[in-house]
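>>> Sharing a model prediction with you, sequence too.
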Amino acid sequence: MNKLNQIGLQKEDSKQIAEQLNVLLANYHLYYQNLRGFHWNIKGVYFFQLHDKFEELYNNALTKIDAIAERILTIGQQPLHTLSDYIRISSIQETSHISDGMAAVTATHENLTVLLGLEREVLSLAAETGDEGTVSLISEDINENEKTLWMLKAFLS
């Protein structure tokens, strides 16, 4: 029996990576939806800045969601795709009725911190198993998310 998937990685390793990627995918979906809510509901003196920033962030998150799901498929596994699965396995919680700018930025910072931690876990496993495609995808995201965290922290200061 062949132990390699269609791109030459160990099937069992790919299964473990896909499980972690699915957790990341679920968390990204909650992060994305929270950002949409912030974008729609933001009020106050920071409205113009934050309305645009949240749109930028959710568009970026949507791109990452697609890339993560496609990576799961590339390594021969199936991405989760139901909201109930996302809510069940996500560490990020739904937010509702947040219209205050500082509260929305704080929640975004907290959500992004969760994503960064999950990305580092995926990166570690992918590096251990020689999955350079996943390493490349996640490394790029980590760099971008670290910069965004820095900017959010500066805004909150």
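It's in.
>>> contacts and neighbour counts: CA atoms only from here.
Noted.
>>> The residue nearest to the spatial centre of the chain sits in which helix or strand?
Taking Cα atoms, centre = their mean, the centroid of the chain lies closest to Tyr28, which sits 3.4 Å from it. In this assignment (DSSP states H and E), Tyr28 forms part of helix 11-41.
>>> Now do that helix: which elements does it pack against?
Here helix 11-41 is seen to pack against helix 47-74, helix 83-89, helix 101-129 when contacts are counted using 3 or more Cα pairs under 8 Å, 6 or more residues apart in numbering; DSSP states H and E.
>>> And the longest one, how far out from the chain middle?
Computed by Cα atoms, centre = their mean, to the nearest Å, the separation of helix 101-129 from the middle of its chain amounts to 7 Å.
>>> list the helices and strands it packs on?
Packing partners of helix 101-129 (3+ Cα pairs under 8 Å, 6+ apart): helix 11-41, helix 132-156.
>>> tell me which residues of the helix holding Tyr28 are tucked away?
Along helix 11-41, the positions that meet the burial threshold by neighbour count (16 or more other Cα atoms under 10 Å) are 11, 13-39, 41.
>>> how far away is the residue lying closest to Tyr32 once chain neighbours are set aside from Lys147?
Nearest-residue entry for Tyr32: Tyr58, 5.3 Å, with adjacent residues in sequence omitted and distances by Cα to Cα, 6 or more residues apart in numbering. If you measure Tyr58 against Lys147 using Cα to Cα, to the nearest Å, the figure is 16 Å.
>>> between these two, which one's more packed in?
Neighbour comparison, Tyr58 and Lys147: the larger count goes to Tyr58, with 22 against 12 (by other Cα atoms under 10 Å).
>>> wouldn't the more buried one be in contact with Arg36 here?
Yes: contact between Tyr58 and Arg36 holds when scored by Cα atoms under 8 Å: they sit 6.5 Å apart.
>>> Included below, for side-by-side comparison, is a second structure:
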Amino acid sequence: MKIDIGIGQKDRKKIADGLSHLLADTYTLYLKTHNFHWNVTGPMFNTLHTMFETQYTELAVAVDDIAERIRALGFPAPGTYSQYARLSSIKEEEGVPDWKEMVKQLVEGHEAVVKTARKVFPTAEAAGDEPTADLLTQRMQLHEKTAWMLRSLLE
């Protein structure tokens, strides 16, 4: 059935493509945060173990919200590791860095998600796609705050 929500097919496709990059970044950050939750050691163990759990739990919800928005726009959401590897601007961590490096990488990951969301925003705004613009605003706000909190641990 044809989608008739007041946003043309070309604009919906462009927005969905941008959201696919956001989904890949968010999922990659989720996986990295979960990995660091499992493997953090050192004097900040308890604080970071708990903080990382809170963060990856929030990211799991975000992944679903972003994927469902892509679907509402009428396009399939990427859902494989190979798609995420191709679409994400965040690099996976192969090893187990120390806690300071973990925090540094997560700051960079949250900032990368913000930049990806910011790239999609003008397209959503120009198309009158308020639900996507709202989602992007919420994501940027949360990731900027999380990056600030993590960055504070290193100062």
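Received it, and whenever you're ready, just let me know what you need. Everything quoted here is computed from the prediction, not taken from an experiment.
>>> Please state their TM-score.
Here the superposed chains carry a TM-score of 0.95, computed using TM-score structural alignment, normalised by the length of structure 2; 154 aligned residues with a Cα RMSD of 1.2 Å.
>>> circling back to that earlier point, structure 2: which residue goes with the residue nearest to Tyr32 of structure 1?
Matched by TM-score structural alignment, Tyr58 of structure 1 corresponds to Tyr56 in structure 2.
>>> Next, the buried residues of stretch 114-133 of structure 1.
Neighbour-count burial for stretch 114-133 of structure 1 flags 114-116, 118-123, 125-126, 129, 131 (criterion: 16+ other Cα under 10 Å).
>>> Would you reformat those as a markdown table and include distance to Asp85 of structure 1?
As requested, the buried residues of stretch 114-133 of structure 1 are exported to a markdown table (distance: Cα to Cα, whole Å):
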| residue | distance to Asp85 of structure 1 |
| --- | --- |
| Val114 | 18 |
| Leu115 | 17 |
| Leu116 | 20 |
| Leu118 | 17 |
| Glu119 | 19 |
| Arg120 | 22 |
| Glu121 | 20 |
| Val122 | 19 |
| Leu123 | 23 |
| Leu125 | 22 |
| Ala126 | 23 |
| Thr129 | 26 |
| Asp131 | 25 |
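>>> Return the member of those residues nearest to Ala107 of structure 1.
Proximity to Ala107 of structure 1 was ranked across the buried residues of stretch 114-133 of structure 1 by Cα to Cα; first place goes to Val114, at 10.8 Å.
>>> Please list all residues in contact with the match of Tyr58 of structure 1.
By Cα atoms under 8 Å, 6 or more residues apart in numbering, Tyr56 of structure 2 lies in contact with 30-31, 33-34.
>>> try 7 Å
Applying Cα atoms under 7 Å, 6 or more residues apart in numbering to Tyr56 of structure 2 gives the contacts 30, 33-34.
>>> Which of these sits closest to Ala60 of structure 2?
Compare each of those with Ala60 of structure 2 using Cα to Cα and the shortest gap goes to Tyr30, at 6.7 Å.
>>> Trace that closest one over to structure 1, please.
Mapped onto structure 1 by TM-score structural alignment, Tyr30 of structure 2 lines up with Tyr32.
>>> if we can go back for a sec, average gap between the helix holding Tyr28 of structure 1 and structure 2?
Following the fit onto structure 2, the mean deviation recorded for helix 11-41 of structure 1 is 0.6 Å by mean Cα distance after the TM-score superposition for structure 1.
>>> Report the angle between that helix and helix 101-129.
When axes from the mean of the first three to the mean of the last three Cα atoms, to 10 degrees is applied, the directions of helix 11-41 of structure 1 and helix 101-129 differ by 170 degrees.
>>> chain center to helix 11-41 of structure 1, what's the gap?
Helix 11-41 of structure 1 has its average C-alpha position 5 Å from the chain's average C-alpha position, going by Cα atoms, centre = their mean.
>>> Next: stretch 34-52 of structure 1.
Taking mean C-alpha positions (Cα atoms, centre = their mean), stretch 34-52 of structure 1 and its chain are 20 Å apart.
>>> correct me, but Thr129 of structure 1 touches Asp13?
Yes: taking contact to mean Cα atoms under 7 Å, the distance of 6.5 Å between Thr129 of structure 1 and Asp13 places them in contact.
>>> circling back to that earlier point, please tell me I have it right and the residue nearest to the centre of structure 1 contacts Thr63.
No: under the criterion of Cα under 7 Å, Tyr28 of structure 1 is not in contact with Thr63, lying 10.3 Å apart.
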